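Participant: What follows is a predicted structure for the sequence shown.
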Amino acid sequence: MTTTFFFLRHAAHDNVGQYLAGRSPGVRLGPAGRAQAFRVGERMQRERFDVIAASPRERTQETAQAVSVACGVGPVVTRDELDEIDFGCWSGKTFAELNEDDDWRIWNQERGTARTPAGECVEQVRERVCACMGDLAQKHPDAGVVMVSHADVIKAAVCHVLGLPGEAGFRFDIEPGSITVIVMGGWGSKLLRLNEGAS
């Protein structure tokens, strides 16, 4: 029995790439992001899945809802294990501000061992996303599951499947609105697609 996980990164919010949204409240999709989420929903009509799970952040919930409406699958299930990394006081700061912070530079240079101000490390992110996958695989064998999450969380899952260290996430991109597919069974897991666009 195998479970297919469709990892979707949330669609772009208006200021993606300009500041670290993290777990800041109120970060929602703008018009461009809603249009992108609509395209993701249309793209997912070509896939078979029974469940949509999403991080509690507004931008992931809005993306998941677009997929739910387009595909007639729902309701969306909120899973805290899919939440963004807890960046603590870094959340909401611009990248220009963060680049002046020595701890931020250490975090980016030593992702395998460094911790955020809130105390979370990449290994903890990997543990929680993999636990979520294991739980949903047990509940939905021989089914498809959509997981709407964040770039670093998806990277942690991919690194786990490929047997890569956590810091290897810097070697590939997970773009807003992208689709990454992982299959899990009793034999293990494998990566089928990485960072596929929704068009």
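Facilitator: Done, it's in.
Participant: Could you use CA atoms for every contact and neighbour count after this?
Facilitator: OK.
Participant: now Thr4: how far from Asp80?
Facilitator: For Thr4, the distance to Asp80 (CA to CA, to the nearest Å) stands at 20 Å.
Participant: neighbour count winner among these two?
Facilitator: Thr4 (25 against 15; other CA atoms under 10 Å).
Participant: so where do the strands sit in the protein?
Facilitator: Here the chain has its strands, by DSSP state E, at 2-9, 51-54, 77-78, 144-149, 179-185, 188-196.
Participant: so which of those comes closest to Glu84?
Facilitator: strand 144-149 (7.2 Å; CA to CA).
Participant: That closest one: how far from the chain's middle?
Facilitator: 9 Å (CA atoms, centre = their mean, to the nearest Å).
Participant: now for that strand, which elements pack on it?
Facilitator: strand 2-9, strand 51-54, helix 58-71 (3 or more CA pairs under 8 Å, 6 or more residues apart in numbering; DSSP states H and E).
Participant: returning to what we had before: ok, which of the strands of the chain comes nearest Arg171?
Facilitator: Closest among the strands of the chain, using CA to CA: strand 188-196, at 12.2 Å.
Participant: mind checking the longest helix of the chain?
Facilitator: helix 122-139 (DSSP state H).
Participant: picking up where we left off before, between the strands of the chain, which one is nearest to Thr113?
Facilitator: strand 144-149 (22.4 Å).
Participant: Contacts for the closest one, please.
Facilitator: Strand 144-149 has contacts (CA atoms under 8 Å, 6 or more residues apart in numbering) with 3-10, 48-55, 60-61, 63-64, 82-84, 136.
Participant: Recalculate using a threshold of 6 Å.
Facilitator: Residues outside strand 144-149 that contact it (CA atoms under 6 Å, 6 or more residues apart in numbering): 3-9, 48-55, 60, 82.
Participant: surely Ala198 meets Val40?
Facilitator: Yes: Ala198 is within contact range of Val40, at 5.1 Å (criterion: CA atoms under 6 Å).
Participant: check contacts around the nearest residue to Gly185 once chain neighbours are set aside.
Facilitator: Spatially, and ignoring its direct neighbours in sequence, Gly185 is nearest to Thr2 (4.3 Å; CA to CA, 6 or more residues apart in numbering). Counting by CA under 6 Å, 6+ apart, Thr2 touches 141-142, 184-185.
Participant: ok, and here's another one to check against it:
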Amino acid sequence: MTEILLVRHARSSANASGVLAGRVKGVHLDETGKDQAKQLSLALANVPITGLVSSPLDRCMETARAIGANHPNISLTKNSDLIEMDYGLWSGLKLSVLSKRKEWSAIQSTPSQVRFPEGESFLEMNARVNQAIDDVFAQYSKGKKRQIIAIFTHGDVIKAIIAHSLGLHLDAFQKIVVDPASVSILRQEGNSRFVISQNIRADGIESSLGVRKSAATVGGGDGSSNSRVR
């Protein structure tokens, strides 16, 4: 059994100022973000993490290093396929300005039809990040030992991964909420993949990993560990 913790980076200076950061360099965690990363680190300290993988951007690496401090024997690996979407000419601009542009409506309702000027399309981003997740699952699912891999990445990236894992069309991914410093959990058992938890805060991580069922149940189950379909 392999589980991936999809960790959105803690709050950055761009989040605080309402800027679409994209891949702009020099975007770091602000003071609130540093505190969020610390709380995540404490929440994950007793979780038996076996892998740490991060987008190469500073805000993700800073969040990852905070968690990694409590897991000194696990190396942190950068994965460029988990980097933020390339928003092209929109990068670094205020969301309050961008939301008034004619493309905004399509971004919210039919993102599968959108490409950012001199940037990436949502379809390209979706294919890139979900292939990366498939690769991580394949890498860590070779043995029988339980594997828990923490992946530090970005809001739109995580939304696309969750939508794909649920079998949703990409156009539905804007209905998924992923807050800064939140954790969403995927589980792979054989050829089956489950979304165990989504957009949870630090204090809900351990219970999601330790209590939730690992297979679909008749009627949705009662939340107990023995409610699995046999």
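Facilitator: Here it is on my side, so go on. Everything numeric in this text was worked out from a predicted model, so none of it was measured.
Participant: Scan the contacts of Thr2 of structure 1 and report the most crowded one.
Facilitator: Neighbour counts for those (other CA under 10 Å) peak at Met184, which has 20 neighbours.
Participant: Distance of it relative to Leu191 of structure 1?
Facilitator: 9 Å.
Participant: Contacts only, for Arg48 of structure 1.
Facilitator: Arg48 of structure 1 neighbours (CA under 6 Å, 6+ apart): Gly144.
Participant: Of all the helices and strands packed on strand 144-149 of structure 1, which one is nearest Gly22 of structure 1?
Facilitator: Here helix 58-71 is closest among these (CA to CA), at 11.0 Å.
Participant: Over which residues of structure 2 does the closest one lie when aligned?
Facilitator: Residues 58-71 of structure 2 are where helix 58-71 of structure 1 lands when matched by TM-score structural alignment.
Participant: What count of nearby residues applies to Gly177 of structure 1?
Facilitator: Neighbours around Gly177 of structure 1, by other CA under 10 Å: 25.
Participant: Test my guess that it contacts His13.
Facilitator: No: between Gly177 of structure 1 and His13 there is no contact, the gap being 10.5 Å when judged by CA under 6 Å.
Participant: any shared contact partners between these two?
Facilitator: Joint contacts of Gly177 of structure 1 and His13 (CA under 6 Å, 6+ apart) do not exist.
Participant: isn't Gln45 of structure 1 right up against Cys71?
Facilitator: Yes: counting by CA under 6 Å, Gln45 of structure 1 touches Cys71, with 5.5 Å between them.
Participant: So between the two, which is more surrounded?
Facilitator: Set Gln45 of structure 1 next to Cys71 and count neighbours by other CA under 10 Å: Cys71 wins out with 19 against 14.
Participant: what's the distance between that one and Ala54 of structure 1?
Facilitator: From Cys71 of structure 1 to Ala54 of structure 1 the distance is 15 Å (CA to CA).
Participant: again with Ala156 of structure 1
Facilitator: In terms of CA to CA, Ala156 of structure 1 sits 16 Å off from Ala54 of structure 1.
Participant: Of the two, which one has the most company?
Facilitator: Ala54 (30 against 26).
Participant: The more buried one is in contact with Asp80, isn't it?
Facilitator: No: if you go by CA under 6 Å, Ala54 of structure 1 and Asp80 don't touch, sitting 8.1 Å apart.
Participant: Tell me which residues touch Glu196 of structure 1, please.
Facilitator: So Glu196 of structure 1 contacts 178-179 (CA under 6 Å, 6+ apart).
Participant: State the distance from it to Gly169 of structure 1.
Facilitator: 16 Å.
Participant: What of Asp103 of structure 1?
Facilitator: Distance from Asp103 of structure 1 to Gly169 of structure 1, by CA to CA: 19 Å.
Participant: Ser91 of structure 1 now?
Facilitator: Taking CA to CA, one finds Ser91 of structure 1 at 20 Å from Gly169 of structure 1.
Participant: do the same with Ala11 of structure 1
Facilitator: 20 Å.
Participant: Which of the two has more residues huddled nearby?
Facilitator: Neighbour totals were compared for Ala11 of structure 1 and Gly169, and Ala11 leads with 31 against 22 (other CA under 10 Å).
Participant: OK, contacts around the residue nearest to the more buried one when sequence neighbours are not counted?
Facilitator: Leaving aside its sequence neighbours, Ala11 of structure 1 sits nearest to Gly177 (CA to CA, 6+ apart; 4.4 Å). By CA under 6 Å, 6+ apart, the residues touching Gly177 of structure 1 are 9-11.
Participant: burial measure for Gly167 of structure 2, as a count.
Facilitator: 9.
Participant: Now which residue in structure 1 aligns to it?
Facilitator: So, by TM-score structural alignment, Gly167 of structure 2 is matched to Gly163.
Participant: Now do the contacts for that match.
Facilitator: For Gly163 of structure 1, no contacting residues are found, by CA under 6 Å, 6+ apart.
Participant: how near is it to Ile179 of structure 1?
Facilitator: 20 Å.
Participant: what span of structure 1 lines up against stretch 125-139 of structure 2?
Facilitator: Under TM-score structural alignment, the match for stretch 125-139 of structure 2 is residues 125-139.
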